[in-house]
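Asks: Dropping the sequence and predicted coords here.
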Amino acid sequence: MILFKIIISPLSLIYWMLSSSRNALFKWGLLQQYKSRIPVISVGNLCMGGSGKTPHVALIIEHLTDYNKAVISRGYGRKNKVIIEANSQIHNTKDTGDEPMELLHKFEGSSFKMIIDGNRKNALRYLEMHKEKTDIVVLDDGFQHQYVKRDLNILLTDFSNPFYKDLILPIGGLREHRKGAERADMVIVTKCPKDITPAIENEIKKRISCYSSAKIFFTKISYEALINHHNNKTSIDSKKKYLLITSIANPNPIYEHLNENNIQFATKKYRDHHNFTKTQIQEVINISRQYDAIITTEKDWMRLKETELVNAVSLDILRLRMKMEFIYSKENLKFKDQITSLIK
């Protein structure tokens, strides 16, 4: 492994030079940024994935119940590249991507818009021309997309793999150098253990402060309930055996949660944003006969429910509902105040 990293290290140097040059062009004003009249919050990270962007976008939206809000996402993996104002009645994950569809299912209504477009500037202009006023916009995975100015730039970093310990692609998982953190107005350390100590928090703050002067918050995962395909809550049974299907960047927190609750389960893991083939679905159908029920994530359910799996198995297919919470309630209040203060 060490030899392999030495061999590919020149590629990391090239990647670093390209990303640093691009950042410098924005910093010097040689690449122009679009300033929207709508307040813009960006949520993103320095690494390739797994820091919890979608749950944190949901956390922001939950704080904006009294406002007309929109989320702009490029819709990773979608087939159609034209701009879409998503509607769950006419669009599927091939149109939107899985994470935008997950957000749409949670918040769809008259005060929420889900806009899918890789060009965030075009998406903002679409909202600005819309007859219905949008009070605030959230850019999903927008940290590297600097063609749009933002009023609040939120950087996420995973507690188990903080950016200050990572390296640039392809040796590590960083999309750009750690110094990119200096663009953040706020850093959120995500997926923290519930019993994180002040000493560990202070060490993390100290390490992050080498790259950013932003305010630092800490969040944790909260698993709420299992939801069946009738959208009803159901309890988990330690006497049953479950098949856990995931295609997310880091399923380890789910494994830990199930183990803590003494749940018997086996895993079927796919790469992040995986599009299931008919062969793979048939394989899952065959394997599932050994189990009492199937568990998956809400994100994965967006794609699985569009496959033959739903009608081919008699087992319950349960999705594990989760959300992000601040470690300290006072941080939640500060966070909400900072977000709502952007709306004029």
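Replies: That came through fine.

Asks: CA only for contacts and neighbour counts going forward, please
Replies: Fine.

Asks: Where do the helices of the stretch 1-150 of the chain begin and end?
Replies: Using DSSP state H, counting those that start in this stretch, the helices assigned to the stretch 1-150 of the chain run over residues 2-27, 53-62, 93-96, 98-107, 120-129.

Asks: show me what contacts Val187?
Replies: Residues in contact with Val187 (CA atoms under 8 Å, 6 or more residues apart in numbering) are 154-157, 214-217.

Asks: Of those, which is the nearest to Ile227?
Replies: Leu156 (27.5 Å; CA to CA).

Asks: The closest one contacts Val43, correct?
Replies: Yes. At 7.3 Å, Leu156 counts as touching Val43 under the criterion of CA atoms under 8 Å.

Asks: Which one's more surrounded, these two?
Replies: Applying other CA atoms under 10 Å to Leu156 and Val43 shows that Leu156 carries more neighbours, namely 30 against 26.

Asks: so where does the more buried one fall, helix or strand?
Replies: Assigning secondary structure by DSSP states H and E places Leu156 in strand 152-158.

Asks: Who are the packing partners of that strand?
Replies: Counting contacts by 3 or more CA pairs under 8 Å, 6 or more residues apart in numbering; DSSP states H and E, strand 152-158 packs against strand 40-45, strand 186-190.

Asks: Mind putting these into a markdown table with distance to Asn232?
Replies: Formatted as a markdown table, the helices and strands packed on strand 152-158 follow (distance: least, CA to CA, whole Å):
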| stretch | distance to Asn232 |
| --- | --- |
| strand 40-45 | 31 |
| strand 186-190 | 28 |
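
Asks: Put this next to the first one:
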Amino acid sequence: MKKKGLLQRCLLAPFSLLYGAVVTTRNFLFDIGILPSETYPIPIICVGNISVGGTGKTPHVEYIIKLLQDDYRIAVLTRGYKRKSKGLVVATENSTVEEIGDEPLQIKLKYPKIQLVVDGNRRRAMDYLMSLKEDERPELVIMDDGFQHRYVKPSYSVLLIDINRPIVADYLLPLGNLRERASARYRANMIIVTKKPKTFQPIDLVLFERCLDLYKYQHLYFSGIEYQEPRPILSLRAKEPMRPTIELNKRSKVIAVSGIAVPTPFIEYLKETYSYVDSRCFSDHHNFSRKELTELNEYYHSLKMVVTDELYFICTEKDAVRLSALKDYIDEELLQHFYYLPITITLDNKEEEFKTLIRQAADASLPTLQ
């Protein structure tokens, strides 16, 4: 296995060097102004990463929305990964996953009052927002997954790093998982190291901070995942608040269903909290087919013949957004036993400091890094 790994690295290394040369040249052209970065007269907070795979962008965007929504008209810009539509799409509560993507729809359903614009061309999306009437124009824009999209210059950048995948120990694509060199972290005003496990000790955090070797004016935080009580997937699009008809407890038998980049923490939590039975894992942003839903129906009923206790399927919130739109293909009994697990983030003892910085960024009272 080690020889095979070494051979693969040797084969991929030239492509990684070529990719790095292209990315470095592109960033240099932006830095010297040959490629233009457009600025706008409203605060733009960018939340992004420099690695592929899940770093927790959506829950962090939601955290910022929740913090600021009562004081600002907020717009969220996102590209709508894996959507089937083209160009600029303005989201509504009736939008579909196919039109805007699963994560944007999750945000829109949770925060219906915000404006949400989907477009891979962030400058075009910003121009659209700036063309709105003054009383409709947002007072703050949150640019989701926009760290590499430098044609729009954010007034404040938040970079997310998965604690399980330190960028300083990683390589550029395709050899590693980095979209940009690790030195790109110095463009960020704030770095949040995400998915911090409860077992992490203070000394571990100090060592991680030393590895990042940030400038003194950059702010560093560590965030963890906090799971909420399971909710019925039918409640996602319910017009009226819908409480669970069944309260799960530690004896409840559960099956994990996930279509996310890194399902391990989700599955581990279920194992710790409930009487875990099995899991069905799919690729990130997976679009469930009718055949797969039929198989889930059959799997549920086959297990019911063996497991005498109540049996539940639990998926992630992102999966629930996709599955709730396909409820007509899910067996009625299974549908009543299909729940999702919402998550929020925690910032330990620095939460108030973080909130102060984000509010200052929303007020455009913090300097922009050059």
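Replies: The structure has been received and is ready for your questions. Predicted model, so just to flag it, every value in this text is computed and none were measured.

Asks: May I have the TM-score of the superposed chains?
Replies: Counting by TM-score structural alignment, normalised by the length of structure 1, the TM-score of this superposition works out to 0.94. Behind it: 339 aligned residues with a CA RMSD of 1.7 Å.

Asks: so stretch 18-29 of structure 1 matches what in structure 2?
Replies: Under the alignment (TM-score structural alignment), stretch 18-29 of structure 1 falls on residues 22-33 in structure 2.

Asks: ok so, going back, with distance to Asp166 of structure 1 as added columns, please give the contacts of Val187 of structure 1 in TSV.
Replies: TSV is the format used below for the contacts of Val187 of structure 1 (distance: CA to CA, whole Å):
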residue	distance to Asp166 of structure 1
Ile154	19
Leu155	15
Leu156	14
Thr157	11
Ala214	19
Lys215	21
Ile216	19
Phe217	20
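
Asks: Which one of these sits in the busiest neighbourhood?
Replies: When neighbours are counted by other CA under 10 Å, Leu156 leads the contacts of Val187 of structure 1 with 30 neighbours.

Asks: Contact partners for the one in structure 2 that sits across from it in the alignment?
Replies: Using TM-score structural alignment, the equivalent of Leu156 of structure 1 in structure 2 is Leu160. Taking CA under 8 Å, 6+ apart, we find Leu160 of structure 2 in contact with 47-50, 55-57, 191-194.

Asks: now with 6 Å?
Replies: 49, 191-193 (CA atoms under 6 Å, 6 or more residues apart in numbering).

Asks: follow-up on the earlier one: most tightly packed of the helices and strands packed on strand 152-158 of structure 1?
Replies: Counting by mean count of other CA atoms under 10 Å, strand 40-45 has the highest mean neighbour count of these, with a mean of 26.

Asks: Quick one: distance of that strand to the chain centre.
Replies: Here the centre of strand 40-45 of structure 1 is set off from its chain's centre by 11 Å, with CA atoms, centre = their mean, to the nearest Å.

Asks: residue range for it in structure 2?
Replies: Using TM-score structural alignment, strand 40-45 of structure 1 pairs with 44-49 in structure 2.

Asks: Kindly calculate the angle that the longest strand along structure 1 makes with strand 152-158.
Replies: Taking DSSP state E as the criterion, structure 1 has its longest strand at strand 215-227. When axes from the mean of the first three to the mean of the last three CA atoms, to 10 degrees is applied, the directions of strand 215-227 of structure 1 and strand 152-158 differ by 70 degrees.

Asks: How about residues contacting the following helix or strand past strand 215-227 of structure 1?
Replies: Next helix or strand after strand 215-227 of structure 1 toward the C-terminus (DSSP H and E): strand 233-234. The contact list for strand 233-234 of structure 1, computed with CA under 6 Å, 6+ apart, reads 226-227.

Asks: related to what we said a few turns ago, what's the closest of the contacts of Val187 of structure 1 to Lys299 of structure 1?
Replies: Of all the contacts of Val187 of structure 1, Lys299 of structure 1 sits closest to Leu156, with 18.9 Å by CA to CA.

Asks: and the residue mapped onto Gln218 of structure 2 from structure 1, what does it touch?
Replies: When structure 1 is aligned by TM-score structural alignment, Gln218 of structure 2 is paired with Ala214. Going by CA under 6 Å, 6+ apart, Ala214 of structure 1 touches 185-186.

Asks: The one 3 residues further on now?
Replies: For Phe217 of structure 1, the contacting residues are Ile188, taking CA under 6 Å, 6+ apart as the criterion.

Asks: where's it relative to Asn45 of structure 1, distance?
Replies: 14 Å (CA to CA, to the nearest Å).

Asks: what do you get for Tyr67 of structure 1?
Replies: 26 Å.

Asks: How about Ser222 of structure 1?
Replies: 21 Å.

Asks: ditto for His257 of structure 1
Replies: 24 Å.

Asks: do the same with Pro162 of structure 1
Replies: 10 Å.

Asks: Next: Met324 of structure 1.
Replies: Counting by CA to CA - Met324 of structure 1 and Asn45 of structure 1 are separated by 16 Å.

Asks: what's around Lys299 of structure 1, how many residues?
Replies: Using other CA under 10 Å, Lys299 of structure 1 has 23 neighbouring residues.

Asks: go on, the one 10 residues further on?
Replies: Burial of Leu309 of structure 1 is recorded as 16 neighbouring residues (other CA under 10 Å).

Asks: What residue, apart from its backbone neighbours, is nearest it spatially?
Replies: Closest residue in space to Leu309 of structure 1, ignoring its immediate chain neighbours: Ile281 at 6.3 Å, by CA to CA, 6 or more residues apart in numbering.
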